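K.L.:
Okay, sequence plus prediction incoming.
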Amino acid sequence: MTNTTCYHCGDECGRHGVQFDDKDFCCNGCKTVYEIFTSNGLSTYYDIEAKAGNSPKEVRSKYDFLDNQEIVEQLVEFNEEGMQVVSLSIPSIHCSSCIWVLENLNRLHPSITASQVDFPKKTIRATYKTDGFSLKALVLLLGSIGYEPNISLESYTKKENEVDRSLIYKLGVAGFAFGNVMLLSFPEYFEVQEFWLDQYKWVFRWLMFAFSLPVVFYAAQDYFTSAYKGLRSKLLNIDVPIALGVLTLFVRSTIDIIFDLGSGFFDSLTGLVFFLLLGKFFQQKTYAYLSFERDYKSYFPIAVTRLNKDGKEENIQIYKIETGDRILIRSQEIIPVDCVLIKGTAEVDYSFVTGESQAIFKESGDKLFAGGKQLSGVLEVEVLKSVSQSYLTQLWGNSVFSKDKASQFQTITDSIGKRFTIAVLSIALLATTFWLFYDSRLALNVFTAVLIIACPCAIALAAPFTLGNMLRIFGKHKFYLKNTNALERLSKIDTAIFDKTGTLTTNQKDAIFYEGMELSEAETALLKTTLRASNHPLSRSLYDILKSNAIMTLDEFQEHTGKGIEGRANEHSIKVGSAAYVGGETSSSVANTEVYVSSDEDVKGRFVFKNKYREGVKEVFEHLGSQMELGILSGDNDGERAQLQDILPAKTEMLFNQKPENKLEYIKELQQSHKVLMVGDGLNDAGALAQSDVGVAVSENVNVFSPACDGILDASNFTKLPIFLELSKKSMKVIKMSFLFSLCYNLVGLYFAVTGQLQPVIAAILMPLSSISIVVFTTLCTNYLGKRLK
């Protein structure tokens, strides 16, 4: 009898195997999973990677503790209005097919609305409806298809990122084997013929073979796995030449000792893997440092309004919020923490968390979750947990609502890496073919040395280290980009479009004059309370200049984006906004921004703003105007056109009275022929920020966090925007210089390798050194460029 392997998981079927649908399965569990997949249209799972499944285990009773709602409350991230979000650790995630099936869970159960896999952390974040479904049902479903979660309440109180020590273990094994093989090779190195030939030749050779086994099949397994998966997916990744080199050395060396042709190249083989892993370890440590620095510095530059013990309002950095603090959440603000509603009526949009845009209403005493957006009115809340920066970062990258600009953009590494690998393989084959006819003894050495010395690792490292370090430098200067892809897109920008209010102007130094009928004390109190609920820069400026009045509770609040706001209390109403919205007549000679006020539908007057532009704005536009096209998109009237013309370059296009949808359409039209940067305040510009190639939100002293943007710039560093753009372009030059540096190294190395003058072990030492030199070069260059920001 021949042993058959399971169609689902690849294990041997044995005598208890099950046959179904002309396929062999090791147990009924695997057969059941196969039935689940095929009946739900998920049979593509087996096309992506054959026999990649996990044998399911019976886990039903094991998770009975999930019937306890108190435990569930501790595990879920979000639990509101029949919707829960949870992150689970799935240790058995191991390949592309795992990712595929876990991100298609909604096809296995209709209650699951979304699932997203974090492959490096081996976690899944699932969003599901609790009507007829639960966390326990989700866990049992995952277990039934072979992806049993690892749930431990204790683990939720510990730090998230456990250190992965597998690379250290592999490095230790390779180093131990390399040292011993070198010692065993000494008799041959020193030509101790009598000792070598007569007594211990076979012992030493087979010991070297034995030491090489854990190196090839354990320490180097990542290279083989990566190369195999790349070839299965019809991709030539950077591990293909490495895996070929290791395999060639091992097979040739084994043949040499079996047929007594020599001692083989076990010293080169073990040294190659050791130095490869050493380089990889250095890269990992260096990049982890860069990532840590960025994570630590990348607190979103958003402030919240905290009420101190005297009831006075103060703006503080978001990460200074502590449990027990009372803070204000205004209209259109993101709720940054889990909290309890004290005052106000909450109308919360949790689409940033769940993807469901249905507004949820809450009253005093109800719990609110971080990540929701308050749609209307101001809330006073008490903080239950301090802000989780990683949670806000997760919101920023949530695939539920973010437009995937990255997938539409080919990175410089992608465009060069594949061609490089093809070139290396071609050179290796041609050189080997030549030496097979000229001197066959050197053919293997040449083939292996070419593959190793021309490894494209240096090319693969240039972009992530350059861009990663530049992200860290930008973060230190209060410019926070979402990822390296956003930085690479920023370097391609040729057109910059700016919002006016809150972006070019500051609400810290506005000169505001009131023209019209005097407002009564009650009207002023209602006006200030209404303004208190709004996040628009003009609202914040008005709120700050009005005299202190008793703050009342609004019965109703509405904010009409691009038009104005309305508040109602005690059967009275106040409207603040444009003349068309309030019902007033626009001045015939408008020279400034105007905000009209009506009380109970009776127009009372207007506030005239003499906007104060940020210091250095003129210099910013002069600098940018020499490099790219500029434009202004403003929702305000054109009263400041003349003032802007003095600041802006002559050919700058200026459009006023633009609604949010007008801004979006304008950006879309521009993108037909340009790469567009949109700079706004994150409030009325969310659509334009999302549509643009790169969207940057300028933050001052209000919560302007917009997941639609690609970067957040602290308003205090607005004048450095041209330098940020310039450095993004220079970063690409550093990457290209690194490619050139790597190419020169490869050409020199290839000459010695092709001519048979380079031993594989020497190539193995030089290869990680080239990678390390690239890391050092890019780090020094980016640090030097970063000095421009000081």
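P.N.:
Perfect, thanks for sending it.
K.L.:
all contacts plus neighbour counts: C-alpha atoms, from now on.
P.N.:
OK.
K.L.:
so P660 touches A690, yeah?
P.N.:
No. Applying C-alpha atoms under 8 Å as the test, P660 and A690 come out as separate, 11.7 Å apart.
K.L.:
and those two? which has more neighbours close in?
P.N.:
Counted by other C-alpha atoms under 10 Å, P660 and A690 do not tie: A690 has more neighbours, with 24 against 19.
K.L.:
could you say which helix or strand contains A460?
P.N.:
Assessed by DSSP states H and E, A460 sits inside helix 457-476.
K.L.:
Show me what that helix packs onto, helices and strands only.
P.N.:
helix 266-297, helix 412-438, strand 479-481, helix 484-490, helix 721-754, helix 760-786 (3 or more C-alpha pairs under 8 Å, 6 or more residues apart in numbering; DSSP states H and E).
K.L.:
nearest to P707, of these?
P.N.:
strand 479-481 (11.6 Å; C-alpha to C-alpha).
K.L.:
just checking, what packs against the closest one?
P.N.:
So strand 479-481, by 3+ C-alpha pairs under 8 Å, 6+ apart, packs with helix 457-476, strand 711-714.
K.L.:
and with 10 Å instead?
P.N.:
helix 266-297, helix 457-476, strand 694-699, strand 711-714 (3 or more C-alpha pairs under 10 Å, 6 or more residues apart in numbering; DSSP states H and E).
K.L.:
still on that earlier bit, deepest of the helices and strands packed on helix 457-476, which one?
P.N.:
Each of the helices and strands packed on helix 457-476 was scored by mean neighbour count; the highest is strand 479-481, a mean of 25, by mean count of other C-alpha atoms under 10 Å.
K.L.:
Contact partners for the residue lying closest to T778 once chain neighbours are set aside?
P.N.:
Leaving aside its chain neighbours, T778 sits nearest to T466 (5.3 Å; criterion: C-alpha to C-alpha, 6 or more residues apart in numbering). With contact taken as C-alpha atoms under 10 Å, 6 or more residues apart in numbering, T466 is in contact with 484, 731-732, 734-735, 738, 774-783.
K.L.:
Looking at those residues, spot the one nearest P301.
P.N.:
T484 (19.0 Å).
K.L.:
Excluding chain neighbours, what is closest to that closest one?
P.N.:
L467 (5.6 Å).
K.L.:
Second structure for comparison follows:
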Amino acid sequence: MGHKNCFHCGDSCKNDTLFFDDKYFCCNGCKTVYEIFSENDLTCYYDMQQSPGATPKEVEGKYDFLSNKNIIDKLTEFNDGNTQIVTLTIPHIHCSSCIWVLENLNKLNKGVTASQVNFGKKTIHITYKANVISLKDLVLLLSRIGYEPYISLEDYNTGKSTINRTLIYKLGIAGFAFGNVMFLSFPEYFELEEYWLEQYKHLFRWLMFGFSLPVVFYAGKDYFTSAYKGLKSKILNIDVPIALGLLVLFVRSTIEIMFDLGSGFFDSLTGLVFFLLLGKFFQQKTYAFLSFERDYKSYFPIAVTKLANGTETPIQVYDIKKGDRLLIRNEELIPVDGILINGNANIDYSFVTGESQAVKKQSGDKLFAGGKQTTGSMEMEALKSVEQSYLTQLWSNDVFNTNKEDKFTTLTNTISKRFTIAVLSIAIVATLYWLFTDASKAMNVFTAVLIIACPCAIALAAPFTLGNMLRIFGKLKFYIKNASVIEQLAQINTIIFDKTGTITSNKQTQVSYSGTQLSASEEVLLKSTLRSSNHPLSRALYDILDQHNIVSLNRYEEHLGQGLYGTHGNNSIKIGSASFVGQPQTTAELSTAVHISTNNTYKGKYTFYNAYRKGLSKLFHKLKPDYDLAILSGDNNSEQENLKKLLPSKTKLIFNQKPDDKLDYIKYHQSEGAKVLMVGDGLNDAGALAQSDVGIAISENINVFSPACDAILDASKLNQLYAYIKASQSAIKIIKWSFVFSLCYNLIGLYFAVTGQLMPVIAAILMPLSSISIVVFTTVATNILGKKLN
């Protein structure tokens, strides 16, 4: 065999050369990249240049600084020595093909465990094994496949995102060219002849051609790139008709001046690109504002316990300061990076990495925000204040959205593709008609139709409406994970509530004790065990017990739906249901009770008298006409008669339900066609929240929200749930009305375009105006809707 070079990277192939698809590869990595591109019709990647998989010469050595440990610590969001997480800005993300390639990095290198693209922000969130692939090698891998990241240490130090000024530059060039082309076109507009005709006509026309070149090949490049990649991936995106219109205008105008057939349509061409970019700039600015409000003002209603001078004080997470000592209970989320002081730390980082294997930590070890404590309570010292946007990012991690979103199709996705096909069809039919009727108008008609009927307004309606609703709901203490949840919430027809901690208020619960008096050491053990739990009954009981010295438990276990077990020295305690503590239950309990046994000897029970949340009865009577209602409770049926008096008739009341029973109940009703909303406390109900179409966790200043839930509702706002659901339905109506208005615009515009009465430059002005009017309509309508909710 003669000397061969790798088809992907261009390196010289050695003795271990791989041969596949009539091509040579130097290693399995290059072969894998080629296979992925080939299987998904993306081999056009190799048409760009010879050996595009090679590390570009200007990149070689450029990222050597990424081997520095201090720099890696600054750039990574999570770094436990093995698993690292980093978010990189990728300016070259253009279309769905880019997303597909970047979200399949794990096929290119086994060290990458997960990668998610944020198309709007042009970023990629990557989780990888540092012992398999380093950060430097990861960046070089991205560079080899054409997605070199933009890295600025200054931006990472300040926490500010990089401002991409490319759009501003393109807008400036297009505006400058448009103004000059219009100026050069004045003589022909006013039909000046004689001296101008003889001396300057050709010069002016070629100058207009010159001004159009940077507009088409720089300012308008993204439209061609997006359309090309979309077509190669067999996807008709909204940039296809725009790119066609630009191409037709440029080619026809160039032919006209080359053969002295006319002055062409360079004014329409440059004007079109300018107004398109102006609309995109307006869209970016508005959506960035909505994103800012969502990321930094919609704080979760969660709190953490601060330890100071021997007292425990709940504080909002965004009030945490560097140096604060925090108490993290079982199943609580670590809100900030910190150092473990004492306690049994067994941290589940699945919230961050997607991997559920817990990691044991010892005193002095570093803890990362987003980890969940799974073994009792621990004390830690905060190393920095909370970054609320980071918690938002964790909660919105696509790892936890896949199952629900796979079953759900958004309004925009169902309409946009058909709309684009319809526009192309109308443009082709109208052009063919004019070719046989008046050929001079055919190209004008084709271009005007493509421009005026661009589905940009349709593409904008949903994100602006739902984005604004996210902001409005956040101000009303209803925190929704992402925009698609609003669409799903509008479709639900069945609502299931948990009882304890959801429709009951822990703060107003009354408790009485009956049984053998506990000794001082038993009370200390009871208090210390309850301290580690976040169950609503545990928290209520912990808060009313007299203050005792807290001891560190040797062992702590929490059995969901059953109870708690803790040991200290030679003493042990069980807290929970009668069966859990070993007490035979001969008759049904007449009330909710927590039983206690120490050293396998039954002591007694604490009886809870439920206090239901304000406005609960009114809420259920509002919901009942439109929804099937049910209450699933893990408690006994002692409250059945009270609930029957409080709630509408025929409300299903089901008791003694374990967490798995709740999940199975929801799954069964979904199989019967129900769209289920589950409202729970976020702890015992995690499985049910995940299974439901929409899961809402009720928060009462407890730091236990879960990736399983789709929304967090402040407990004080539970009585507003009906209004929030109706507002979600109204938001969908606003989107549909936006589609109707957009359709009216397009039908009117199409009439003038098809009949040859609309010049492309006028269409280029009207198109962004229609998009802006849709944005204004959705913003005003949602703000009016928000005022009605206040």
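P.N.:
In hand now; what should we look at? Being a predicted model, the structure only gives us computed values, none of them experimental.
K.L.:
how many neighbours does S548 of the first structure have?
P.N.:
11.
K.L.:
pretty sure it contacts L527?
P.N.:
No. If you go by C-alpha atoms under 10 Å, S548 of the first structure and L527 don't touch, sitting 11.5 Å apart.
K.L.:
who touches the residue nearest to G501 of the second structure when sequence neighbours are not counted in this structure?
P.N.:
Using C-alpha to C-alpha, 6+ apart and skipping the chain neighbours, the partner closest in space to G501 of the second structure is P536 (5.4 Å). Counting by C-alpha under 10 Å, 6+ apart, P536 of the second structure touches 500-502, 504-507, 542, 681, 683-684, 700, 702.
K.L.:
Buried ones among those?
P.N.:
Buried members of the contacts of P536 of the second structure, counted by 16 or more other C-alpha atoms under 10 Å: 500-502, 504-506, 542, 681, 683-684, 700, 702.
K.L.:
Would you check how far apart the nearest residue to D338 of the first structure once chain neighbours are set aside and V383 of the first structure are?
P.N.:
Distances taken as C-alpha to C-alpha, 6+ apart place F369 nearest to D338 of the first structure, at 4.5 Å, with adjacent residues excluded. Computed as C-alpha to C-alpha, to the nearest Å, the F369 of the first structure to V383 of the first structure distance reads 10 Å.
K.L.:
overlap in contacts of the two?
P.N.:
Common neighbours of F369 of the first structure and V383 (C-alpha under 10 Å, 6+ apart) are 336-340.
K.L.:
returning to that earlier point: surely the residue nearest to D338 of the first structure touches A346?
P.N.:
No. Using C-alpha under 10 Å, F369 of the first structure is not in contact with A346, being 11.6 Å away.
K.L.:
Looking at the two, which has the bigger crowd around it?
P.N.:
A346 (25 against 20).
K.L.:
who's in contact with the closest residue to the more buried one other than its chain neighbours?
P.N.:
Distances taken as C-alpha to C-alpha, 6+ apart place K362 nearest to A346 of the first structure, at 4.9 Å, with adjacent residues excluded. Counting by C-alpha under 10 Å, 6+ apart, K362 of the first structure touches 341, 344-348, 368.
K.L.:
Against the first structure, what's the mean shift for whichever strand or helix holds T447 of the second structure, could you check?
P.N.:
Here T447 of the second structure sits within helix 439-452, counting by DSSP H and E. Here the mean offset of helix 439-452 of the second structure against the first structure after fitting is 1.5 Å, by mean C-alpha distance after the TM-score superposition for the first structure.
K.L.:
Check which helices and strands that helix sits against.
P.N.:
Using 3+ C-alpha pairs under 10 Å, 6+ apart, helix 439-452 of the second structure sits against helix 239-258, helix 266-297, helix 411-437, helix 721-754, helix 760-789.
K.L.:
Now render those as TSV, adding distance to T17 of the second structure.
P.N.:
Listed next are these as TSV, based on distance: least, C-alpha to C-alpha, whole Å:
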stretch	distance to T17 of the second structure
helix 239-258	41
helix 266-297	48
helix 411-437	44
helix 721-754	56
helix 760-789	54
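K.L.:
Next, format the helices and strands packed on helix 457-476 of the first structure as a markdown table and append distance to E154 of the first structure.
P.N.:
Below are these laid out as a markdown table (distance: least, C-alpha to C-alpha, whole Å):
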| stretch | distance to E154 of the first structure |
| --- | --- |
| helix 266-297 | 24 |
| helix 412-438 | 41 |
| strand 479-481 | 33 |
| helix 484-490 | 34 |
| helix 721-754 | 43 |
| helix 760-786 | 38 |
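K.L.:
pretty sure the residue nearest to T484 of the first structure is in contact with K482, am I right?
P.N.:
No. Taking C-alpha under 10 Å as the definition, L467 of the first structure is not a contact partner of K482, at 11.9 Å.
K.L.:
Comparing the two, which residue is more hemmed in?
P.N.:
More crowded of L467 of the first structure and K482, by other C-alpha under 10 Å: L467, with 25 against 17.
K.L.:
how about the equivalent of the more buried one over in the second structure, what does it touch?
P.N.:
Per TM-score structural alignment, the equivalent position to L467 of the first structure in the second structure is L466. By C-alpha under 10 Å, 6+ apart, the residues touching L466 of the second structure are 290, 472, 482-487, 728, 731-732, 734-735, 778-779, 782.
K.L.:
Could you rerun that using 8 Å?
P.N.:
483, 486, 731 (C-alpha atoms under 8 Å, 6 or more residues apart in numbering).
K.L.:
can I assume the second one is in contact with S728?
P.N.:
Read it as I486 of the second structure. Yes. Assessed by C-alpha under 8 Å, I486 of the second structure is found in contact with S728 at 5.6 Å.
K.L.:
How about residues contacting the stretch of helix or strand S97 of the second structure belongs to?
P.N.:
Using DSSP H and E, S97 of the second structure sits in helix 96-102. Helix 96-102 of the second structure has contacts (C-alpha under 8 Å, 6+ apart) with 42, 93, 115-117, 119, 124, 229-230, 233.
K.L.:
and those, which are buried?
P.N.:
42, 93, 115-117, 124, 229-230, 233.
K.L.:
Many thanks, I have nothing further to ask.
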